[in-house]
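> Quick one, structure for this:
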Amino acid sequence: MDEDRGEVVLYWRPGCPYCMKLRFRLLFTRLPVRKVNIWRDPDAAAFVRSVADGNETVPTVTVAGHPMVNPSHRQLLAAVREHAPHLRNDQG
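Okay, here's the model as predicted:
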């Protein structure tokens, strides 16, 4: 999704324990994250399917337009360092 360029977008759905865990961990990073509920946004759900082998696997995250399916907290922060260092706030 072109509007994801330059930011971190977390695609999630209600009830997903992996989404909740990643969202909780991100609270302590002070990293600006736009959250998109794929159950409320059909275009977002279609995007997730396009990068997750046809599945609605969440969390899916884009970092400056680079998609990551079910990334760990560490993988997400490494992607921020590589693709969007302007977003860093000493998040570790």
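
> C-alpha only now, for contacts and for neighbours.
OK.

> Flag every buried residue along stretch 68-79.
For stretch 68-79, a neighbour-count test (16 or more other Cα atoms under 10 Å) marks 68-71, 76-77, 79 as buried.

> Out of these, which is nearest to C16?
Proximity of the buried residues of stretch 68-79 to C16 (Cα to Cα) peaks at N70, which lies at 11.3 Å.

> show me the contacts for that closest one.
By Cα atoms under 8 Å, 6 or more residues apart in numbering, the contact list for N70 reads 18, 57-61.

> The most centrally placed residue in the chain: what secondary structure?
Residue closest to the mean C-alpha point of the chain, counted by Cα atoms, centre = their mean, is V61 at 2.2 Å. Classification of V61 using DSSP: H, G, I helix; E, B strand; the rest coil returns strand.

> How about it: what's its closest non-neighbour residue?
Nearest residue to V61, sequence neighbours excluded (Cα to Cα, 6 or more residues apart in numbering): L10, at 4.6 Å.

> I'd like the structure of this one too, to check against the first:
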Amino acid sequence: MMRAWILPMLFVLFGSAVATASALKGEPGTAVALLLVFVLLAGVNSPLIFPRSVGALEAERRSAVDGRPVVFWRPGCTYCLRLRIRLGGDARRLHWVDIWRDPAGAAVVRAANDGNETVPTVVVAGRPYVNPGHEWVREQLSRSA
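Next comes the predicted model:
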């Protein structure tokens, strides 16, 4: 769990240092703007922007029932973030598995990617797809409905 928060915490700490330096120079407006940018970057790279993750076994069970894809992701992954943002509200309909929190999920991803933890890996009907486009994922989601 802690590993998922390292990058956001670094953004906040670095942003605080930069904002403090700017404030000490007598530029409070710049300091506030910089701090807001770094807090925004921390939020975007935190697990908070993603729907609640479930375990790989639970996601696979749910997917077998409703046919919706399973997305294996990890915090700090720019490709995962891009997929999440481009899916918009549809992302909440998918089953998300954080591979840093779930060893079984990490094992699924490694098995699909020759031992590498390449994410996002999307599993549809038991078949993995590595870093698919958001339109393709949305299409798979609409097929399951």
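
> returning to what we had before: what does the residue nearest to the centre of structure 1 align to in structure 2?
Aligned by TM-score structural alignment, V61 of structure 1 pairs with V122 of structure 2.

> pretty sure its match is touching H134, no?
No: checked against Cα atoms under 8 Å, the pair V122 of structure 2 and H134 is beyond contact range at 10.7 Å.

> will you turn the contacts of N70 of structure 1 into TSV that also has distance to H83 of structure 1?
As requested, the contacts of N70 of structure 1 are arranged in TSV below (distance: Cα to Cα, whole Å):
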residue	distance to H83 of structure 1
Y18	23
T57	22
V58	21
P59	19
T60	16
V61	13
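
> Taking the residues you listed, tell me the two that lie furthest apart.
Y18 and V61 (12.2 Å).

> how far away is the residue nearest to V61 of structure 1 from V33 of structure 1?
L10 of structure 1 sits 7 Å away from V33 of structure 1, going by Cα to Cα, to the nearest Å.

> before we move on, what about H86 of structure 1?
13 Å.

> Tell me which of those two has more neighbours.
More neighbours surround V33 than the other of H86 of structure 1 and V33, with 17 against 11 (other Cα atoms under 10 Å).

> So what does the more buried one match up with in structure 2?
Correspondence of V33 of structure 1 to structure 2, assessed by TM-score structural alignment: L94.

> Contact partners for that match?
68-71, 141.

> Among those, which one has the most neighbours?
V71 (31 neighbours).

> What helix or strand is it located in?
Using DSSP states H and E, V71 of structure 2 sits in strand 70-73.

> now the next helix-or-strand element following that strand, how far from the chain's geometric center?
Going down the chain from strand 70-73 of structure 2, the next helix or strand is helix 78-87, by DSSP H and E. Helix 78-87 of structure 2 has its C-alpha centroid displaced from the chain centroid by 7 Å (Cα atoms, centre = their mean, to the nearest Å).

> mean shift between helix 78-87 of structure 2 and structure 1?
Once fitted to structure 1, helix 78-87 of structure 2 is off its aligned match by 0.6 Å on average (mean Cα distance after the TM-score superposition for structure 1).

> elements contacting that helix?
helix 134-144 (3 or more Cα pairs under 8 Å, 6 or more residues apart in numbering; DSSP states H and E).

> and the helix it packs on, what does it pack onto?
helix 78-87.

> And the helix it packs on, what's buried?
Neighbour-count burial for helix 78-87 of structure 2 [16+ other Cα under 10 Å]: 79-81, 83-85, 87.
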